[in-house]
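Colleague: I'd like to go over a predicted model; first the sequence, then the structure.
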Amino acid sequence: MQIEDADILEKFQNERTRNEAFNLLLKKYQQKIYWHIRRLVIDHDDADDLVQEVFIKVWKNLSGFRNDSQLYTWIYRIATNESITFLNRKKQRNNIPLEDINPELAGSLRAGSYFNGDKAQMKLQQAILTLPDKQRLVFNMKYFDDMKYEDISAVLGTSVGALKASFHLAVKKIEQYLLSKD
């Protein structure tokens, strides 16, 4: 049985059931958030650390959640922002120009012991890493997370039309990459 977000939020407001509510929230969203972050930062250990940071922020801020968006879009927004901040820090720390982080991520994708995909999956992931950050985010959220454009819009604060255009461009670039690598 899937528990509703409203029930989780209601339990979280009560001091006696707050921990139970948070455990329900983790059970419902932790794996989805992990894979969302993992597709952005590639490395398992980095993704694990970021998931912990995301849910610490969720814990600290959930009592102030105003229900003006869906709970999962709010959590995805936190996860997305944490991932982008992490990648920007990684670029600065390693003195990598902004446009050169994706080849480094592709290298860790190939070297990662946690990636167990076949050759087709590896090629798809490498193609995705050639995309600009915004297109990569939109593609991952639409393709892997099967999110609606309206929900992606709520997470990224971008119009649905712009998201559709980004997704379309991303798909075309991925197709070109895959066709050129045959």
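Modeller: Good, I have the coordinates.

Colleague: can we go C-alpha only for contacts and neighbour counts from here?
Modeller: OK.

Colleague: now do the contacts for the most centrally placed residue in the chain.
Modeller: Taking C-alpha atoms, centre = their mean, the centroid of the chain lies closest to residue 36, which sits 3.0 Å from it. Contacts of residue 36 were listed using C-alpha atoms under 8 Å, 6 or more residues apart in numbering, and they are 79, 140, 141, 145.

Colleague: 10 Å - rerun?
Modeller: Taking C-alpha atoms under 10 Å, 6 or more residues apart in numbering, we find residue 36 in contact with 30, 42, 47, 51, 76, 79-80, 83, 137, 140-141, 144-145.

Colleague: Provide a PyMOL selection command restricted to the buried entries of these.
Modeller: To isolate the buried subset of the contacts of residue 36 in PyMOL, counting by 16 or more other C-alpha atoms under 10 Å, use the following:
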select buried, resi 30+42+47+51+76+79+80+83+137+140+141
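
Colleague: included below, for side-by-side comparison, is a second structure:
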Amino acid sequence: MASLDDLALLSLIKDPKTKELGYRKLITGYQRRIYGVIRKMVIIHEDADDVTQNTFIKAFKNIEKFKGESSLFTWLYRIATNESLNFLDKKKKRFFVPAEDHEKKMATYLDSSPHIDGEQVQVILQKILLKLPEKQRLVFNFKYFEDLSYEEISQITQTSIGALKASYHHAVKKIEKEIQPE
């Protein structure tokens, strides 16, 4: 359900006199979080910037279709999630890159990128996450990094809560196995 803040923002966007201001507020309010979600999926900074931009372009083009059945946050995250997954699929198909090679390229990027900040533990975790199937990685990122509830993730991904819990559980088990090999 759209909040009062969402409704006020939508009102700004729908009024031709304040449309530009409304869009600026939308970007200011959500860009950092949307970029963060996308970056955890596509890894490479430049790609994340492109996908973030595409997410907002798609949101602007489709703002009239937003029905207010969810929050703007949930709606934008759904667009960002779909754009991220589509980007990754296109990238693999375009370069005919096996998943393992793509994973190695992104892991190398994590080691050498000046855009990666944080402790070595975070880099190690990101490398482990690259080995997860995209859906498990997405659910793990939403739950662990974004601290979203299963209900919120369900709205964003349009997946049942039971399936999300199973994906998260499998992701955690795989991560634990990588951290503590037998």
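Modeller: Structure received. Because the structure is a prediction, the values reported are computed rather than measured.

Colleague: got a TM-score for the pair?
Modeller: Here the TM-score for the pair of chains, by TM-score structural alignment, normalised by the length of the first structure, is 0.92; 179 aligned residues with a C-alpha RMSD of 1.6 Å.

Colleague: closest one to residue 165 of the first structure out of the contacts of residue 36 of the first structure, please.
Modeller: Compare each of the contacts of residue 36 of the first structure with residue 165 of the first structure using C-alpha to C-alpha and the shortest gap goes to residue 137, at 12.9 Å.

Colleague: state the distance from that closest one to residue 84 of the first structure.
Modeller: As defined by C-alpha to C-alpha, to the nearest Å, residue 137 of the first structure lies at a distance of 10 Å from residue 84 of the first structure.

Colleague: one more: residue 103 of the first structure?
Modeller: Looking at residue 103 of the first structure against residue 84 of the first structure, where the rule is C-alpha to C-alpha, the gap reads 16 Å.

Colleague: please apply the same query to residue 161 of the first structure.
Modeller: From residue 161 of the first structure over to residue 84 of the first structure the distance is 22 Å, taken as C-alpha to C-alpha.

Colleague: in terms of neighbours, single out the busier of those two.
Modeller: Neighbours per residue (other C-alpha atoms under 10 Å) separate residue 161 of the first structure from residue 84, with residue 84 holding more: 17 against 12.

Colleague: host element of that one?
Modeller: Here residue 84 of the first structure is covered by helix 71-93, with elements defined by DSSP states H and E.

Colleague: show where that helix falls in the second structure, residue numbers please.
Modeller: Under TM-score structural alignment, the alignment places helix 71-93 of the first structure onto residues 72-94 of the second structure.

Colleague: residues of that stretch that come out buried?
Modeller: Neighbour counts over stretch 72-94 of the second structure (16+ other C-alpha under 10 Å) mark 72-85, 87-88 as buried.
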